[in-house]
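# what's the 3D shape of this:
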Amino acid sequence: MLALTRKKGESIVINNNIEISVLEIRGDQIKIGISAPKDVPIYRKEVYLQIQEETKEAMNVEGLEALENLF
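The predicted structure is shown next:
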């Protein structure tokens, strides 16, 4: 993991086409802005993990149904 220090109004650039900016700092919360191409999905980590889990569960169910149909 790369750890960087940024102040309000400063940014970092990833892969020449994604910019992450510090918009606001209020107490222990930081508001960030992300500029990226529309084809780049951006999720909060808790949402991303939930999507992965639901996909995994759906694949398990579909896989069992496909096996049942074979027999």
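# make it CA atoms for all contacts and neighbour counts henceforth
OK.
# Show the contacting residues for the most centrally placed residue in the chain.
What sits nearest the mean C-alpha location of the chain, by Cα atoms, centre = their mean, is Y43, with 3.1 Å. By Cα atoms under 8 Å, 6 or more residues apart in numbering, Y43 lies in contact with nothing.
# same question, the one 3 residues further on
With contacts defined as Cα under 8 Å, 6+ apart, E46 has no neighbours.
# Kindly report the same for I12.
19-21.
# Save these as CSV, and put in neighbour count, secondary structure and distance to I32 too.
Compiled in CSV, those are given as follows (neighbours: other Cα atoms under 10 Å; DSSP: H, G, I helix; E, B strand; the rest coil; distance: Cα to Cα, whole Å):
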residue, neighbour count, secondary structure, distance to I32
E19, 14, strand, 10
I20, 15, strand, 7
S21, 19, strand, 5
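# Now the second one, please; I'll put the structures next to each other:
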Amino acid sequence: MLVLSRKVGEKLLIGDDIVVTIIDSRGDGVRIGIDAPRSMKVHRAEVIEAVREANREATDADDAAEQRLRDLLSRRDADTPEPPAPGTPPATDA
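This is a model prediction of the structure:
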């Protein structure tokens, strides 16, 4: 990781077409401006991680719901008698 010191108003160049400008410096943080092509995605890491975690939770919930449905269907199938084979006379209660 490259670590740099910059003052308000100073810029960093990343490649040929990304410029990061230090906008403001406060006691607990720094405000930056990013000038990049529209085709370049720029996201805060914590937002991306929150979306990934939400997707994981949704997938886990889907998996759990699917398993519950499979369990219900297998119980229903176990409680339902097999239909008679074709050509077999119907069963009679005697």
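# before we move on, the earlier item: quick check: the residue nearest to the centre of structure 1 vs Q50 of structure 1, distance?
10 Å (Cα to Cα, to the nearest Å).
# just L2 of structure 1 next, same as before
Applying Cα to Cα to L2 of structure 1 and Q50 of structure 1 gives a distance of 25 Å.
# higher neighbour count, those two?
Neighbour count, other Cα atoms under 10 Å: between L2 of structure 1 and Q50, Q50 has more, with 11 against 3.
# On the three-state scheme, that one is what?
Look at Q50 of structure 1: counting by DSSP: H, G, I helix; E, B strand; the rest coil, its state is helix.
# That one and V40 of structure 1: what is the separation?
Taking Cα to Cα as the measure, Q50 of structure 1 falls 18 Å from V40 of structure 1.
# What of R6 of structure 1?
From R6 of structure 1 to V40 of structure 1 the distance is 23 Å (Cα to Cα).
# Over to K31 of structure 1?
According to Cα to Cα, K31 of structure 1 and V40 of structure 1 sit 20 Å apart.
# in structure 1, which spans are helices?
45-70 (DSSP state H).
# residues contacting G33 of structure 2?
Here G33 of structure 2 is in contact with 20-23 (Cα under 8 Å, 6+ apart).
# Do you have the strands of structure 2 handy? List them.
Remark: strands assigned in structure 2 by DSSP state E are 11-14, 18-26, 29-35.
# Now distance to D63 of structure 2 too, for the ones you listed, in a markdown table please.
Listed next are the strands of structure 2 as a markdown table, based on distance: least, Cα to Cα, whole Å:
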| stretch | distance to D63 of structure 2 |
| --- | --- |
| strand 11-14 | 42 |
| strand 18-26 | 41 |
| strand 29-35 | 40 |
